[in-house]
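**Student:** Predicted model and sequence follow; I will ask about them next.
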Amino acid sequence: MTYENLSTPEGTSSGVVFIVHPQVTKGARAETRDHAQGRLQEATGLAEAINLTVVGSRMLNVKSIRANLFLGEGQVDDLKGEIKDLNASLVLMDAHISPIQQRNLEKAWNVKVIDRSELILEIFGERARTAEGRLQVELAALSHQRSRLVRAWTHLERQRGGFGFMGGPGESQIELDRRIIDDRIVKIKKELESVIRTRKLHRKARDRVPYPIVALVGYTNAGKSTLFNRMTHSEVLAKDMLFATLDPTMRRVDLPSGREIILSDTVGFISDLPTSLIAAFRATLEEVLEADLILHVRDISHPYTDQQAGDVMKILGDLGLKNVENSHLIEVLNKTDLLDPEDQKALVNASHRTEYPQKVVLSALTGEGILDLLQKIEDFFLNQEQEVEIHLKYEDGATLAWLYQNGAILNREEGEEGITLKVKLSPLIKARFEKQI
C-alpha cells in the first residue's frame, strides 16, 4: 500500500484517547506549572480537533528524561491500570518522543502511542485542501515516518486517521520500506519545486501591480480567518477549532484613503511545531517572508496569550525574520468581545499609550476596532513614503496618470518642456516606478 492511500475524509478519525503531558522540571526542556497546564489543555483541544474522545489525562513531573521510556518506570506502571480501566485505545504523549520510547511505551501499556508531532501531522493531513497543502503535509509525514519504520504493531488495534500515525495492523498497516519512502519523498519534492517556481512567477506578476502585501500570522485559533473575512468581506472557512486554515488565501482590501493592499491568510502556528512541518511548509510561509507588513493576530482572551505570542515570534525568527517586532509588524489583540468591559477599557487605554505604537485592540467577530486597524495599516505605509521630484514630458500622460493613482502628489508645476511633480511614494512603489522608467 502506498503512503498517499492512508488519508481519509475529514471527520473520519475515531478513537478513545488518554493524554499524558510530561512536565520536565529540569534541563533545557524545563517548563513552569502554568505552561504545562496550558499545554495539557491545548493537547486536549488538538485531540478533539480530530474527533478523538478524551477519556482522561494526567500531568506528570519528570525530573530527567529516561532514554528507554521518557517517563519513570513507576509512572509507566501507575498509568497502565488507569489506561486499561478507561478502555483507552490510544495514548497521546504530549511531547516529542523517540521511536524506542514510543515502542517501549506501547509494549508497556498494550495500546497505540502517538506523540505530539504525529497528532499535529495527522490533523494537518485531514485539514489540507489544496494539492500543495497535501503535498507539504505528506512530505513532513514521510520524513517523520522514515525514522519509525521498525516498530512492533502486532498487538495494536486499527484506528482511522489522515496520514496513518494513528494506524495499527490490518489492511492499513504501514508496509513501507526506506526505498519506497525515499522514492516518494523525491517525487513530492519535485512537485513542490514546481509549486515554488509557480509562486515566484505569481510574485513577479504582483510586482507589476502596485499593491503591498500584508500577511496575517498568529497562533492557531487566534481568529485570523475571522479577521480576514471581516476585512475582505469574503467567506473563508473560519471555525472555533485548531488549524481550521491550512491553505493560504489572498484577497484585495481597500484602506480608508482608497489605497489598495493584498491581504494573505496563513496557517496557524503552535508551540513545538514539528520541524519537518516547518520545513515542508516553507514554500507557503515564504509568503510571510515576502510581506511588506505582518499582522500578528493574538487571542487576547486566552489565559496563555503571552506564551502563544512568544511561540509565534520564535517561529518567525526560525523562518529568518529577525527583530521583526521592531520593524514591519502590527500586533492585533483580538477577541476583546470575550473580555470583561473593564478589561477591554484597560486594554484599549494601554494600546493608545506611546509605548504601544504598533498595537490594535479589536474584535474580528463583532467588527469593533476594524477601522482602527485599517487606519494603522494606512499610517504604516504613509510613514514609509519618500518624497521625490519627477520631470515628465507633456506627452507622457500614461506615467502621469500612474503617479496620480499610486502616489500622493504634493506639488505640480508646468513649464515649457514639461511637468515637474513632487510626489510621495512608498519604497515599494518607488522601486517599481524606477524599474519601469
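**Tutor:** Thanks, I have the structure now. Numbers count the residues shown, from 1 in each chain.

**Student:** contacts, neighbours, all on C-alpha from now
**Tutor:** Fine.

**Student:** For the longest helix belonging to the chain, name the packing helices and strands.
**Tutor:** Longest helix in the chain, counting residues (DSSP state H): helix 178-207. Applying 3 or more C-alpha pairs under 8 Å, 6 or more residues apart in numbering; DSSP states H and E, we find helix 178-207 packed against helix 131-146.

**Student:** Pasting the second one now:
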Amino acid sequence: MEYAKLKLSEEKVFKDPVHRYVHVRDQVIWDLIGTKEFQRLRRIRQLGTTFLTFHGAEHSRFSHSLGVYEIVRRITDDVFKNRPNWNGKDRLLSLCAALLHDLGHGPFSHSFEKVFGMDHEEFTKQIILGKTEVNEVLRRVGRNFPKKVAEVIAKTSENKLVVSLISSQLDADRMDYLLRDAYYTGVSYGHFDIERLLRVMRPHEDQAVFKYSGMHAVEDYIMSRYQMYWQVYFHPVTRSAEVILTKILQRAKALYDASYDFKHEPRHFRSLFEDHLSLEDYLKMDEHVMLYYIEVWQEEDDSILRDLCSRFVNRNLFKYVEFDPAKEFKVHSRLEKLFQEAGIDPNYYLVIDSSSDLPYDFYRPGEEGERLPINLLMRNGDLKELSRESDIVDAISGKRRTDHKLYFPLDLIKDETEYGEKKREIAALLKLSQNPEI
C-alpha cells in the first residue's frame, strides 16, 4: 500500500490534559513522532523561563506540537471533510506541518535566538530538508513532500488555506498554546470555547473563516489571547529571568572570544561561539545541556559569569522599575556611570527590557502577511473582517501597547559596605524608597 495512505493496524493515542486524547492513525505521523529530531522537543520547554514565575509551566514543545497536530486532525477529519473549498488530498500535508511546525526551536528559544541572532524557523526548514530522520520519513511520502511541508511552515506555500491552519490570527498553533499554557500556569485567562470555534470554522479559498453565528466564540478567543500576553507571556519576573539568561550567554561568549580559560569548557557552544554552527551541533543543544553549563559555571573564576549563573539557578533575580528609555535617557546615562563607579558592570547588571521586543503580539487586523484579519462568513456568503462586526475586538484593534522596565540587582545596590555613597545615589535615581514592592 502507498506509504502516504498507510494506516496503523491499531490507533495510537496520547493521553493529553488539554485535548483528553491525541489520536494517531497514520503511519507517517507515527513514524515522525518517533524520530530523534521530534523526540528532542521533549527537552525544550514551551515557555522558556516562565517556570521560574509559574511553577507548573514545565510543559514541552513536544506536548504542544502534538496538541497542534490534534487540532488540525480534528479540522481536516471532521470539520472540513467533504466541504466545498477543501481538498482532501491536503490532509497529510496539513497534519505533518502542524506536527513539525516548532521542530527547530532551541533551548530557551527566544533568549537563545536574541543573543545569537538565530531563527528557529530556519532550523525547522533545515531539519525538514536536511539529512535527518524526519526528512527520511517525509521523502517516503514523495520526493518533493519535505519541500511542501517546509513551505507551509515558512508561510511561502501557494496553498494559503493550509498555511492559515498553522499560521494566522486564529490558528491551531495559537489555540493549543493558549489552552496549554493556561492549564500549566494555572491561570484562567487563556481559556476559550475551542469546541465552538471548530464547529463554526469553514474552509474558504485562501484561508479558514468563521461563521458569523460563532462571533462571540472568536471574541472570547481574542480576549483570552490579549490577557495571556500581559498576564503570563510578558510577566516581569519571567522577563527578569530572561534578562539574566541572556546576559549569561553574552558573558560566556565574550569570555570565549577573549580566550578565557574555562574550568568547564563550553564544548557544546564552541561552533556557536565561532559562528559556524552546523545542524548536527544545533540538534545537540537542548535545555538539559544548557542548564548543565549554567550549573557548573557557578564555579568559574570570572565573577560576573559565576554570579549570573548563581542567580539563575537559585532564582535570585533582578528587580525592576517602570522606565521609559525615550523620556529618561539622561537618567539611564547617569545610572550607567554610577554603576561603573560602584564596581557593578552596567553591561550585565543594568538592563532595559521592552515587551514590544518579544515575539508575541495581540490581534491587529488589516496588516499584510501573517496579520491577515480574521474574517466572518455572513449568512449571505459574504466575508466581513471581525473588528467591523465586533465592538469588543474593535476596541482593542490597532492599539499597540508597549511596556518598558529597567532591571538591576537590588542586593548589590543595597550592600553599602563598598561605594556606599554611589549606591545611595543609584537608589535615589531608581526611586527605590518610593516603590514599596521592591
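**Tutor:** The structure has been received and is ready for your questions. Since we're looking at a predicted model, the values are computed, not measured.

**Student:** After superposing, what score do the chains get?
**Tutor:** The TM-score (TM-score structural alignment, normalised by the length of structure 1) is 0.25; 176 aligned residues with a C-alpha RMSD of 7.0 Å.

**Student:** got the angle between the longest helix of structure 1 and helix 131-146?
**Tutor:** Here the directions of helix 178-207 of structure 1 and helix 131-146 differ by 150 degrees (axes from the mean of the first three to the mean of the last three C-alpha atoms, to 10 degrees).

**Student:** From the contact counts, what lies against the following helix or strand past helix 178-207 of structure 1?
**Tutor:** Under the assignment DSSP states H and E, the closest C-terminal helix or strand after helix 178-207 of structure 1 is strand 213-218. The contact analysis (3+ C-alpha pairs under 8 Å, 6+ apart) places strand 213-218 of structure 1 against helix 224-232, strand 260-265, helix 282-289, strand 293-299.

**Student:** So Val218 of structure 2 is in contact with Leu198, correct?
**Tutor:** No. Using C-alpha atoms under 8 Å, Val218 of structure 2 makes no contact with Leu198, being 10.3 Å away.

**Student:** Out of these two, name the residue with the larger neighbour count.
**Tutor:** Taking other C-alpha atoms under 10 Å, Val218 of structure 2 and Leu198 do not tie; Val218 has more neighbours (26 against 20).

**Student:** Name the nearest residue to the more buried one, sequence neighbours excluded.
**Tutor:** Counting by C-alpha to C-alpha, 6 or more residues apart in numbering, Leu197 is the residue found nearest to Val218 of structure 2 once chain neighbours are left out, at 6.7 Å.

**Student:** how close does that neighbour get to Leu376 of structure 2?
**Tutor:** 12 Å (C-alpha to C-alpha, to the nearest Å).

**Student:** neighbours of the residue nearest to Val218 of structure 2, just the number please.
**Tutor:** Neighbour number of Leu197 of structure 2 under other C-alpha under 10 Å is 20.

**Student:** Would you mind measuring from it to Leu161 of structure 2?
**Tutor:** Per C-alpha to C-alpha, Leu197 of structure 2 is found 17 Å from Leu161 of structure 2.

**Student:** Can you report how many residues lie near Glu151 of structure 2?
**Tutor:** When neighbours are counted by other C-alpha under 10 Å, Glu151 of structure 2 registers 17.

**Student:** who touches Asn135 of structure 2 in this structure?
**Tutor:** Shown in contact with Asn135 of structure 2 (C-alpha atoms under 8 Å, 6 or more residues apart in numbering): 127-129, 146.

**Student:** check which helix or strand covers it.
**Tutor:** Taking DSSP H and E as the criterion, Asn135 of structure 2 maps to helix 133-141.

**Student:** can you pull the buried residues of that helix?
**Tutor:** 133-139, 141 (16 or more other C-alpha atoms under 10 Å).

**Student:** Can you lay out those as TSV showing distance to Val351 of structure 2?
**Tutor:** Rendered in TSV, the data for the buried residues of helix 133-141 of structure 2 read as follows (distance: C-alpha to C-alpha, whole Å):
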residue	distance to Val351 of structure 2
Glu133	41
Val134	40
Asn135	41
Glu136	45
Val137	45
Leu138	44
Arg139	47
Val141	49
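
**Student:** Need the nearest residue in space to Leu329 of structure 1, chain neighbours excluded.
**Tutor:** Once flanking residues are discounted, Leu329 of structure 1 sits nearest to Ile294: 4.7 Å by C-alpha to C-alpha, 6+ apart.

**Student:** And for Leu60 of structure 1?
**Tutor:** Nearest residue to Leu60 of structure 1, sequence neighbours excluded (C-alpha to C-alpha, 6+ apart): Pro22, at 4.8 Å.

**Student:** In the helix or strand hosting that neighbour, which residues are buried?
**Tutor:** Per DSSP H and E, Pro22 of structure 1 falls inside strand 16-24. Buried residues in strand 16-24 of structure 1, counting neighbours by 16+ other C-alpha under 10 Å, are found at 16-24.

**Student:** list residues touching both of Leu197 and Leu376 of structure 2?
**Tutor:** By C-alpha under 8 Å, 6+ apart, Leu197 of structure 2 and Leu376 have these common neighbours: Phe210.

**Student:** which residues touch Glu48 of structure 1?
**Tutor:** By C-alpha under 8 Å, 6+ apart, the neighbours of Glu48 of structure 1 are Val54.

**Student:** Mind putting the helices and strands packed on strand 213-218 of structure 1 into a markdown table with mean neighbour count and distance to Ile83 of structure 1?
**Tutor:** Formatted as a markdown table, those follow (neighbours: other C-alpha atoms under 10 Å; distance: least, C-alpha to C-alpha, whole Å):
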| stretch | mean neighbour count | distance to Ile83 of structure 1 |
| --- | --- | --- |
| helix 224-232 | 23 | 37 |
| strand 260-265 | 22 | 40 |
| helix 282-289 | 19 | 38 |
| strand 293-299 | 25 | 34 |
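
**Student:** So for Glu132 of structure 1, which of those sits nearest?
**Tutor:** Glu132 of structure 1 lies closest to helix 282-289 among those, at 8.8 Å (C-alpha to C-alpha).

**Student:** Can you list the helices and strands that that closest one packs against?
**Tutor:** Looks like helix 282-289 of structure 1 contacts strand 213-218 (3+ C-alpha pairs under 8 Å, 6+ apart).

**Student:** Mind checking what helix or strand follows the longest helix belonging to structure 2 in sequence?
**Tutor:** Longest helix in structure 2 by number of residues, with DSSP H as the criterion: helix 236-257. Sequence-wise, the next helix or strand downstream of helix 236-257 of structure 2 (DSSP H and E) is helix 270-273.

**Student:** by contact count, what packs against that next one?
**Tutor:** helix 236-257.

**Student:** and the helix it packs on, what other elements does it pack with?
**Tutor:** Helices and strands touching helix 236-257 of structure 2, by 3+ C-alpha pairs under 8 Å, 6+ apart, are helix 109-116, helix 270-273, helix 303-314, strand 319-322, strand 351-354.
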